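# sharing a sequence plus its predicted fold:
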Amino acid sequence: MVTTSALIAVASVLTAFRITQSIGYSVCVGLMALEQSVQPI
């Protein structure tokens, strides 16, 4: 059987990955918008 601590560890890793992914996405969008505002194409 899977222990509770293993489930908590997996859940925390998945949550951290989602948070990192969303932060990275926001940073990429912000940088793209900044580049377009500074140097319009």
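Nice, thanks for sending it over. Only a predicted model underlies this, so the values are computations on that prediction, with no experimental measurement involved.
# alpha carbons only for contacts and neighbour counts from here, please
Will do.
# which residues touch the residue nearest to the spatial centre of the chain?
With the centre of the chain defined as its mean C-alpha position, the nearest residue by C-alpha atoms, centre = their mean is Q21, 1.8 Å away. The contact partners of Q21, by C-alpha atoms under 8 Å, 6 or more residues apart in numbering, come to none.
# okay, pairing it with this:
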Amino acid sequence: MRVVVFEILFAELLHERITQLPHDPAPDVGIDEHPVGCGVA
């Protein structure tokens, strides 16, 4: 149950960052760092 909720939240965060990417190149760094931090956690 906990894993499912985490996956949904992670998918939403990732989707938001990808959606913002075309509008502002800055979030590109966030997208790069996000998966790394998630993997370490």
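Right, received. Where do you want to start? Since the model is a prediction, treat every value here as computed from it, not as a measurement.
# could I get the TM-score for this pair?
After superposition, the two chains reach a TM-score (TM-score structural alignment, normalised by the length of structure 1) of 0.54; 25 aligned residues with a C-alpha RMSD of 1.0 Å.
# could you pull out the helices for structure 2?
Assigned by DSSP state H, structure 2 shows helices spanning 2-20, 27-40.
# now the longest one: which residue numbers in structure 1?
Mapped onto structure 1 using TM-score structural alignment, helix 2-20 of structure 2 spans residues 12-30.
# with structure 2 overlaid, report how far the matching stretch is off on average.
Compared with structure 2 after the fit, stretch 12-30 of structure 1 shows a mean deviation of 0.3 Å (mean C-alpha distance after the TM-score superposition for structure 1).
# quick one: distance of that stretch to the chain centre.
1 Å (C-alpha atoms, centre = their mean, to the nearest Å).
# likewise stretch 17-35 of structure 1?
On C-alpha atoms, centre = their mean, the centre of stretch 17-35 of structure 1 falls 8 Å from the chain's centre.
# brilliant, that's me finished.
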